[in-house]
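S.K.: A predicted structure for the sequence below; I have some questions about it.
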Amino acid sequence: MIHPNSTYKRIWDLFVFICITYFAIEVPLRLVFHQKLTSGVNAWERFIQIIFGIDLILNFFTAIIRERLLIQNRKIVAKSYLKTWFLIDFLSAFPFDLFGGFFFAYFGVTDSLKILRLLRSVRVFELFKSLRMLALGADSEDRFKLLEVINPMTFRLIFFVYWTTLFAHWVACGWIHLSPEFLTDKDMFTRYIRALYWSVTTLTTIGYGDITPTTNKQTIYTMGVMILGVGIYGYVIGNIATLLSNLDISRVTFQEKLNTINSFIKYKKIPPHLANRIRSYYVNLWENKHGIDESEIWDQLPSGIKIDVSMFLHNHLISVVPFFKHAPEELKREVVLELKPAYYMKGDMIFREGDVPHNMYFLSKGHVEVIKEKTGELLATLNSGSFFGEMSLIDDSLRTATIKAGSYCDVYTLSRDAFQEILRHHPSFDKHIQEIANERKVHQSQSKHPN
């Protein structure tokens, strides 16, 4: 059985969609202008009919998805197809022109039966839905699960524009069919453009009145188009309004949060310099993270995915720390899971010289300045990918320098308590850390009492 979400099936569906669109545009034009097919066009249409026939057969051998379950039973698949799309696909693929004499003798029609190919246009919605979805995990047990690759509102707008354009084309062809005398002195292209102009102005309820019905059939047809136009116009306005309001939900949410912060600042009568720092923090948070609350997303992820994502995002950060370079992979996975995000504005003191240490820091974005508190001397500047405060994990010494944010900084912290808990699970690495701590103490003792 063919998997419905395989790459080849997606490509095939796209090709079938193009063929359906071609017929939906070409067949009405040929019928209203009574054009004869050239040998080249006839061969092309015969090829498309063969494509439709192959697609009809493939549908009997394509698995279906029901309630997130992949059904590959051929009897169930065939029964489902026969109840749904089979008749439409059959009528659109059947070569009526090859049996013209039979249909003319019994029904009095031949070429007009090609209009039945337009029935296949109703399948465009299903193909649209298929093309906007992406299969997840093609080689896993969850390969039948789908992910929307186009925002639902965007999809609705694209689909609506497609169908509205196609419908306006059909209405224009209908006007030409009901008005054989319409601009008979003009060429075919001009007649079609003017008819399409009438179709658009009528469907959009503008109706300039420069093209008006003169017969009862035209009048009834125009009234029907007007009624449909009112519905389409209302649908367009409603969808565009919804689309614009949801165009950037994260920005709207951020603005609401900023309004709440401004109310808080006003209510608490916070001084201007502090208020500006608060606003600056949230603006930088928006510019760097688009207002995403990383902790909230993190808490909702299952542990298995959380560990893998953590390793992908943070493994390069911890691997540059000397005593983590040769750490077991299991310990690294536990460490990255304990990393907590933190943000600092330019000028913020991350910690001061002489502070009691509690965390180690990994600098993901921005740069920090290492300063000697007493003299104000700039000892070093650390950039993205650097780390600092690592000795807080292995000894009790106080901070030996002040770390100041030189720009907006996106950092991750590892607490000493969390690290000590991890070491309990890895006694051999705990021994290695103790050796490093002892060597550091010896080195400090020698530096104080040189030989």
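M.R.: Perfect, I can see it now. Residues are numbered from 1 along each chain as shown.
S.K.: use CA for all of it now, contacts and neighbours both
M.R.: Fine.
S.K.: hang on, isn't residue 285 packed against residue 291?
M.R.: Yes: contact status for residue 285 versus residue 291: in contact at 5.9 Å, counting by Cα atoms under 8 Å.
S.K.: return the distance of stretch 18-27 from the chain's centre.
M.R.: 29 Å (Cα atoms, centre = their mean, to the nearest Å).
S.K.: contacts for that stretch next, please.
M.R.: Among residues not part of stretch 18-27, those counted as contacts by Cα atoms under 8 Å, 6 or more residues apart in numbering are 48, 114, 115, 117, 118, 120, 121, 124, 166, 169, 170.
S.K.: helices - which of those residues land there?
M.R.: Secondary structure defined by DSSP state H assigns 48, 124, 166, 169, 170 of these to helices.
S.K.: residue contacts, the fourth one?
M.R.: To tie it back to what came earlier, the one meant is residue 169. Contacts here follow Cα under 8 Å, 6+ apart; on that basis residue 169 touches 25, 196, 199.
S.K.: put this beside the first:
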Amino acid sequence: MGFEQRYNIKEGDWNEDSSKTIGVFILSPKHRTARLWNLFIALTSLLAFSVSMFRVFFTEDLELISTIYYCLDFIFLLNIISCFFVGYEKDGVVITDASNVRRRYLHTWFIVDVCSLIPLEMFSHFWSLNRCLRVLRLFSIINSFGKEPDTNKIHVAALKSFCIMTICIQLSACLWHYNVCESSHSKLGRICQQDFNWLQLIPEISTNLDGISDMTFFGNAIYWSVITLSNVGYGDIYGTNTTEVKLAALVMVIGFLAIAGVIMTGMSSIIGNLDAQRGRFYSRIDAIRIHMRYMELPQEIQTWVYRYYYYLWIHHKGNAFDDLFDDLPYALHSEISTARYKPLLKKTSIFEDTGDGFIRALNVKLSTSTYSQGQILAKPGEMNRNAFYIENGLVQVYGDNDEKIATLLPGTLIGEVYLVYKIPRNATISASTLCEICVLEHKDLISLLADYPEAGLKIARAARTRLHNVKYPLSEAFALGLASNPQSVVFHQNCHADGKPKDQKISNVLNEFISHQLKDPSSSSTDNQKIHWIPTFRPDDRFAKSWNIIILWCVIVSIFTESWVLFFANNLETGGFYYKHMGLMYLLLSVLIDCVALIDIFINLRIEVMTKDGYSTDFISIFNNYRKSWNLYFDVLAIFPFDFFSFVYTGELHWRNLTYFRLNRLLWIRKVYCHFKKSEKDLDNDLFVQRSAKCIFLLIFILHVCSGCLYLAGCSNYRCDEDSWAWNTGLKETQSNFYHYMVAVYWATTTMTNIGYGDILPSSMTEKLVAGMVGLVGLFMFNYIVSQIYATLSAKNASR
């Protein structure tokens, strides 16, 4: 079968956009608008499933729910219409032909979509469950996102896990409620069984069944569903008869399979796959280190090799791209090479007027290599017949007695005449920083001249006219391709004060030209040093690393202190920061940490930035990097003195509102996240140690926050609200806040670890919903921690 028959392309359909010939615009499924629309449809489909289940099994008389219900129908109708104007992908080919798009949609999803939109509820309210068919659309969209190579697989897995848990919770809650009560429809009210059932276990429902709202029934059913699916099982709601026991057992099994079988294994596999590349690279680095020590190589060479691989990991994730496109067809490979090395060939005068065919063939021969700091490219007297083009980094040119002649910037071409003539080098050229340099070898050029003899003659004539320029070291620094681009060279003015007359003349002319015509700040490093007299620090310096540890501990202490005061000391009986003698200590500690954070902002403006050209000490570059990373905005906003707004209030209100105005310090959570993320990328750090520290912090912080949320649910105004879980547990006003904190931590721990002793039970609907959320958060958190440990140990033991 030919290409035309396979994709149903008729004669005359080979225009650039065949859909435009018939006046219909077809949007590519790869377009950002199409992807965002699909994501929106996926979320609305999940919401439509939840709303339709609520209307069928609880009530359809709520006006707000009915309004949302029909609005979702209208949105899905728009989706059906849009599917006729969005292309599709088949065997890697994006089809945008209007007739093919319509035909495919009519033969695939059109019937399912229409069936999920027909208003069948006019016959029976159970028929409105046809909206649940949109779940098929939901998972179809999620699976399509997972197949895209440029999507974040962790985000896709998180979305899929969220949808699975939402569907399981909603479905089990509806079945649990429908087992004892029929839904209320057409103002008939709810009809429940008179036998003993799980409703009799809830005091507010068992004593006043008719006066309970629909949302109360729904909330209790959701609470039971979450607690059962997460296997917490407090014991306050349980199966009282055979049917309820069977249903509860089924829900437990579904929860275990959905969580352990889908969410946990999926997360572990994704994190493991992401760490596989790092594990292989680590194993390679270890093998290279052992082999270099076995060969007893000089420490300088070992340092060069390590810096090379470190640079490769930071900028290319450990991949060398020299042979990445070798399996591509020659025509496509040459197009890629031509686009990449176009700046180089513009600066190579000896290749002018050689023809497009020769240029395309020459581009394929070019290769880019990474050079470590101090590595030699060429030495005086050696027959090095290669030309070098600096893509990134700085290269130093030395003359006699290691005298610095010039610093070559990115965009510099070095030694093109050596490609043609066998002449010994007359200057030392070495990498001043980590560099990416494009290399053209003499043998590769000669191999092309047999096929392009006319180009060879032109190259020889151009090289002959420039042969006289290689007699002097200073001339060799710029004359071979640099005279037309003096902005790529920074000459050292005093390097040839006692040199030859021709070298002095060349140096004076070029320095005068640079000082009058160039405005590049990088060509005047002495001016930058005069303006910015404060020293800069390398990120790997001992001071920078020590300061990062200090600021990390400071922000962690601040995060826990501010949140503890909010959760456990900000009530009418404690008064926030005005809590007895402890208030002064809180304030002094907070002010001290704020001062340290302010100093941290100034230090970050003096931390050098690692670029492809090495570490940049320019203040503008450091500031732009600090700003573009959003760290500057978060750091400033985190210490912004919103505290002054609390002086609008007086008395206890001042101290309580001071707690709220200081919540911007919680933005430092991002700083902690960035620290652990950066530490994991550092090859010098033990990945297992870094991830263990991250998981410990995550465990303690989430446990701290969850215990605070549980405490606020029952003690928002007073330390022990009546009829709250704290009151029923026996917490008293006379007990210390720290004792209340430990009890809340204990309950949060038993809930997050799915133990659920049942000695502490939620009382109100708010407490039940918060407890259910804590159970789910603990479930996902422990799954994430286990996945991290599993992936780290797998990558660590991969070499074995």
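M.R.: Arrived safely, thanks for sending. Please read all numbers here as calculations on a predicted model, not as lab measurements.
S.K.: returning to that earlier point: out of the ones in helices among the contacts of stretch 18-27 of the first structure, who's nearest residue 398 of the first structure?
M.R.: Proximity of these to residue 398 of the first structure (Cα to Cα) peaks at residue 124, which lies at 69.0 Å.
S.K.: what does the closest one correspond to in the second structure?
M.R.: Residue 124 of the first structure is assigned residue 138 in the second structure as its aligned equivalent, the criterion being TM-score structural alignment.
S.K.: who's in contact with the closest residue to its match other than its chain neighbours?
M.R.: Beyond its immediate neighbours in the sequence, the residue positioned closest to residue 138 of the second structure (Cα to Cα, 6 or more residues apart in numbering) is residue 42, lying 4.6 Å away. If a contact means Cα under 8 Å, 6+ apart, then residue 42 of the second structure has 137, 138, 139, 141, 142 as its contacts.
S.K.: residue 28 of the second structure now?
M.R.: Contact analysis of residue 28 of the second structure by Cα under 8 Å, 6+ apart lists 34, 86, 87, 88, 94, 95, 96.
S.K.: number of nearby residues for the second one?
M.R.: Around residue 86 of the second structure there are 22 other residues, counting by other Cα atoms under 10 Å.
S.K.: how about it: what's its closest non-neighbour residue?
M.R.: residue 27 (4.7 Å).
S.K.: so the one you found is in contact with residue 87, correct?
M.R.: Yes: at 5.9 Å, residue 27 of the second structure and residue 87 qualify as touching, with contact defined as Cα under 8 Å.
S.K.: what about the two, which has more around it?
M.R.: It is residue 87, of residue 27 of the second structure and residue 87, that has more neighbours when counted by other Cα under 10 Å, with 24 against 20.
S.K.: could you measure from that one over to residue 29 of the second structure?
M.R.: From residue 87 of the second structure across to residue 29 of the second structure, the span is 6 Å (Cα to Cα, to the nearest Å).
S.K.: joint contacts of these two?
M.R.: residue 94.
S.K.: for residue 78 of the first structure, which non-adjacent residue is spatially closest?
M.R.: Residue nearest to residue 78 of the first structure in three dimensions, not counting chain neighbours: residue 60, with 5.3 Å by Cα to Cα, 6+ apart.
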